[in-house]
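S.K.: Got a sequence here, can you build the structure:
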Amino acid sequence: MKKLSIFLAFLLFVAFQAAAQMQISGTVTGASDGLPIPGVSVVVNGMETIGTTTDIDGKYSITVPSEATELVYSFIGMVNQQVAINGRTVIDVVLEDEVMEMDEVIVVAYGTQIKEAKTGAVTTVTSDDLQTDATDSPAKMLKGKMAGVQINATSGQPGGSTQVRIRGFSSINAGMEPLYVVDGVPIQNESYLYAGGGSDPEEGNDILSTLNPNDIESMTVLKDASAASIYGSRAANGVILITTKRGKAGETKFNFTAKHGWSTKTNDNGFRFMNPEEILKYHRDATYNAGLDPDDPADPSHFYPMSLLDGEQTNWWDEVYQTGETSEYELSVTGGNEKTKTYSSLSYFDQEGIKIGTGLERITLRSNMDHKVNDKLTFGTTLTGSTVEQETQPTSLAYANPFCAASGLLPWHNPYNEDGSFNTDLPSNSDSNPLQNVALNENVDKLYKFLGSAYLEFEIIDGLKLKSLNSYDFVESNGRSYRSPLTPDGEQGGGDLYTSNMINTTVTSSNTLNYLTNFNDEHYFNVLAGYEFQKNIFQQQTAQGSGIGTDIKYLDNASSGKDVGSFHYTWALQSFFGRLDYNYVGRYFFTGSIRTDGSSRFGADNRYGIFWSVGGSWNIHDEGFMSSLDMIDMLKIRASYGVNGNDAIGNYESYGVYGARTYNGLGGLAPDQLANPELTWEQNTTWNIGLDFTLYKRINGTLEYYQRVTSEMLLDQPLSYTTGFASIQKNIGEMLNKGIEVALDVDILKDGDFDWSVGMNIAYNKVELTDLATEEDFITD
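M.R.: Next up is the predicted model:
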């Protein structure tokens, strides 16, 4: 009887426990695609020790106590949901993607900033706004996107250098290109000339063509002193910050993109060439006017009979231009968890230019990683490698340039002989057949680039962070230029070959302390202090030879004209900088920055320069007197003033240079360049006034007025001939640059996944040379 009582009591206890618990099951899916989500955390609200996760099919099952009222569903990258149980045993849940307001945060120098806190002229375009067409350079993606930013492709050849001007010109003899900063690393955007050794920058390749445009998350342009002065001597022409995509927590996502397109030269109807009849009439009239007979075969150079129109006519422009073709394929992978996030991509790009004999082939590989060790320590790496092979044609005004040669050829000259060989009987063009030049000559450059960086961020105390970013930038370029002995340019030397190997390395170390604090939730301070060091080493070896036939196109086959050369230089930059950002109740903002740069390019007396800026802004829309104006969502006025510099000069311009000479059979040294110890920085003093507004939550606009004065401008000052030199560069000129910018964007329609918006921008810029500092003339006779 006793045993029976114990057994009945046990059964009652089990029944009571079963009544005190319940089993809940269900499926969790995503709102965007309706697919099941594995790994979703499901816990009892207020009882975090009771929980489970969804399986690979998004299903879950959990036993909850009777007092449980809610379940919490959470997954990285999605909005958490609290769902009431209400006695249900089956609960299916749909999770929404978490939408981050990334447009409220913009990338600025050495960090990020809330958009409403900006005091300077800063414009950002994200990957959503950048063009989706396949392009060979990220710089071209900015064309038409920003007021005051002018983009020009200098040669029209794939991979050719791109000219970028921010708010016009700021110098004559110093560089005018902006500074490019990729993921916090300043890079050298030099135009590496093709192996032919020409000095025309149009014949170079754009180092930005080594970047995959599809890897870019955003591009931010710093236009005025307040935004750019913290980059000091390199910010005279503005700064372009390029931020690449990084991993996001969540399930691993694969994305494959394929693009194919065609391109043709711009419609040239406004630049009409004469037809064959008009060309012949022109030559006949000119011959008559010279007192000669165009029908007299005894004078071949002036023989232009009407029978020339009887044969087949050639449009030489159609012969040297073609329909270009572009193909691009990319695979990217992104994913991670709360600790580690990664982004990787592999891209192949191939472009055939609209000019015959031009093209670009590029392969890029990228891997970005961020890892959070704990709440205090984070580190990450950015690794990117690329190979670029570029085929070019000369762009100088010479017959080796097929497009220059085509402009002088007459339509009754056929490019081919009857046997299919190239026609070289072209007296109007020094017998230079552009189709033969392209087919037999070679202009190829192969470029290899690796950019690797690693950062470490440590929170010392609450609000105080130390960050160290170190990078290594490596570029190698191998060029080859061959002139066939069957072409006029290579005929005299019996075939000429010029080769070049260039290696350019840059090491950068940037270290910052950043402190954020606030008082009474009214006064907010962000203080930045940093040290940066950058060193560049450039070396180049060249070799050339003549007498090289068409079979073995290598220098060891040269029979004459063998020559070698080398070139080496190095420069370094050391900098200390700081910035203070202050805002009061999110309404009044102030920014001040200062930077000291020391450059090896200048003499000891002027090696260091100090550059600074101040700026302020006022969010007028937050004032009480604006509350009744419902149409105005945002209204901000900004003003800034500051000084930055320009160090884009030769690496040894301030030094006296001697070169090797031979006299009377004896070797020696002679001055090649005068010492110039007083040479110093060009300085740009800029002030800017801006107005930002948003109306009816649809109309966004910006108005800017700026004025920039370039002082200490580098100009050539004539010298007395008794010095042995014609001139020397001195800081004696002055230039005034001013302008107005207007940008307007309107969201016409937003309906779910469909957006329709239009935008426009207008810029006016005027540059005036105000002082050439001409001194008294020297007596030269």
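S.K.: all contacts plus neighbour counts: C-alpha atoms, from now on.
M.R.: OK.
S.K.: where exactly do the helices run in the stretch 451-600 of the chain?
M.R.: 488-491 (DSSP state H, counting those that start in this stretch).
S.K.: Please disregard the earlier target; I meant the chain.
M.R.: 2-20, 225-228, 276-289, 316-320, 402-407, 434-440, 488-491 (DSSP state H).
S.K.: out of those, deepest packed?
M.R.: Stretch with highest mean neighbour count among the helices of the chain: helix 225-228 (a mean of 30; mean count of other Cα atoms under 10 Å).
S.K.: to compare against the first, here's another:
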Amino acid sequence: GVILVTTKNGKAGHREINFKAKLGVNYVNNPYEFLGGEDYINVLRTTYAKSGYYCSDGEYVSIAPLTNLTGASPFGTGNVLGKSAWNIMGKTADNAYLLQKGWKEMVDPLDPSNMIIYKDINPGDYNLNNPSLSQDYNINMSGGNDRGSYYAGIGYNRQEGLPVSTFYERYSFVLNASYKITDWLTSTSNFNYNRANWKNMPGSNTSEGNYFGRIMSTPPTSRFEDEDGNPTLGPNVADGNQAFQPEKWQNFNQTDKFTMIQGFQIDIMKGLFIKGTANWYYSEGLYESFTKDYMDNMLTEHYTKTRESTAKFERNFAQTYNAVLNFTRTFAIDHNVNLMLGMEYYDNYKRGFEAKGSGAPTDDFSDLSLTDNGEGKRTINSWHEQYRILSYFGRLNYDYKG
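M.R.: Alright, predicted model coming up:
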């Protein structure tokens, strides 16, 4: 197939400078409405209590573990303040003061003589940038005369991701110019540069499916903050409070991409021209990550200290050269002929390397040289890829009184 690309360019006898700015907000489209704390506790406690059946001998057999009703669970009354991942307990004189700190109380659906005290949370309030902001700015100028035209622009774009600590940022520059050197020779030049930096997902949960599925459906009694409003981890690292320690996973992703195109068109005679184009595409990417010591259990205050470091570099250089001869002529008024002949050569070379390590003596520096050089602690890999395509094409069209 043939892809036609039209680039922006100036107009003869016209000069202008433009500035454009766009600001936007993005909201999470959540198709589900989850239960609040009181409804959740009512449903789970009632369901667990009635999940069994009676055998023929009169013995009651429970399908669900009834110990969850009185133990440390998202709907259990056996949680201990500060020693559980859930903000729900049986109400006592010792914990009644929590009602003055935003906690709520309800009647135990299994025993109306008992009261349950709990704190209701919405996981999305902790785990999402909702709304997230986006901004885009561009300034450009264009102009021309009877011999040539130009267009130049510079842009900046930044978008916050919906998951916490995620973003995308891009700087861009474009220059398009054409100039009629002589009556039979025209030059066309295009230059484009883009630099992008981003962070896709928090290091604590790199799966988008889990992030927008499991985390958003975390029980509303999860302990994402303590009684004084200080943030806490929650049930665990992957399903807990993603805003608790995002700085523990450090990432740097950057790509730099250049596109340079130079073309010449030779007008041999009316209806006959030859056009040659050279296209260079250069891209390189640098990707680094480092995991600092992070808490994986808030009850025992245990920390994972693998201190993993990774570094990856990849470079890609693609060259495309083509030449096209085009002939258009009308004979004897009614006979129209169009002939196109051409060839193209394409060469793409990619190379890169990647190294990983763990077991560094400190989490203050993300340096691969500090990782443990013991067996199985380090890996390194490199790669080279190249492919070439040489193609020829032709087309002949004829029409009568077209």
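S.K.: ok, back up a step: closest one to residue 691 of the first structure among the helices of the first structure?
M.R.: Closest of those to residue 691 of the first structure is helix 225-228, at 15.1 Å (criterion: Cα to Cα).
S.K.: ok now the closest one, how far from the chain's centre?
M.R.: 19 Å (Cα atoms, centre = their mean, to the nearest Å).
S.K.: Could you list every helix and strand in contact with it?
M.R.: On a contact count with 3 or more Cα pairs under 8 Å, 6 or more residues apart in numbering; DSSP states H and E, helix 225-228 of the first structure meets strand 588-599, strand 608-619, strand 632-646, strand 682-695.
S.K.: Taking strand 632-646 as reference, get the angle to the first one.
M.R.: Using axes from the mean of the first three to the mean of the last three Cα atoms, to 10 degrees, the inter-axis angle of strand 588-599 of the first structure relative to strand 632-646 is 20 degrees.
S.K.: same check, this time on the second one
M.R.: Strand 608-619 of the first structure and strand 632-646 meet at an angle of 170 degrees, taking the same axes, to 10 degrees as the criterion.
S.K.: Could you pull out the buried residues of strand 608-619 of the first structure?
M.R.: 608-619 (16 or more other Cα atoms under 10 Å).
S.K.: how about CSV for the helices of the first structure, with distance to residue 569 of the first structure added?
M.R.: Formatted as CSV, the helices of the first structure follow (distance: least, Cα to Cα, whole Å):
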stretch, distance to residue 569 of the first structure
helix 2-20, 81
helix 225-228, 28
helix 276-289, 52
helix 316-320, 39
helix 402-407, 35
helix 434-440, 34
helix 488-491, 32
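S.K.: Nearest to residue 113 of the first structure, out of the ones you listed?
M.R.: helix 225-228 (11.3 Å).
S.K.: Output the helices and strands packed on helix 225-228 of the first structure in a markdown table; the columns should cover distance to residue 300 of the first structure.
M.R.: What follows is these, written out as a markdown table (distance: least, Cα to Cα, whole Å):
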| stretch | distance to residue 300 of the first structure |
| --- | --- |
| strand 588-599 | 63 |
| strand 608-619 | 67 |
| strand 632-646 | 58 |
| strand 682-695 | 58 |
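S.K.: so which of those strands comes closest to residue 216 of the first structure?
M.R.: Going by Cα to Cα, the one of those nearest residue 216 of the first structure is strand 682-695, 26.0 Å.
S.K.: Residue 270 of the second structure: neighbouring residues, count only.
M.R.: Neighbours of residue 270 of the second structure under the rule other Cα atoms under 10 Å: 9.
S.K.: got it, and residue 663 of the first structure?
M.R.: 8.
S.K.: For residue 317 of the first structure, find the nearest of the helices and strands packed on helix 225-228 of the first structure.
M.R.: Among those, the nearest to residue 317 of the first structure by Cα to Cα is strand 632-646 (42.1 Å).
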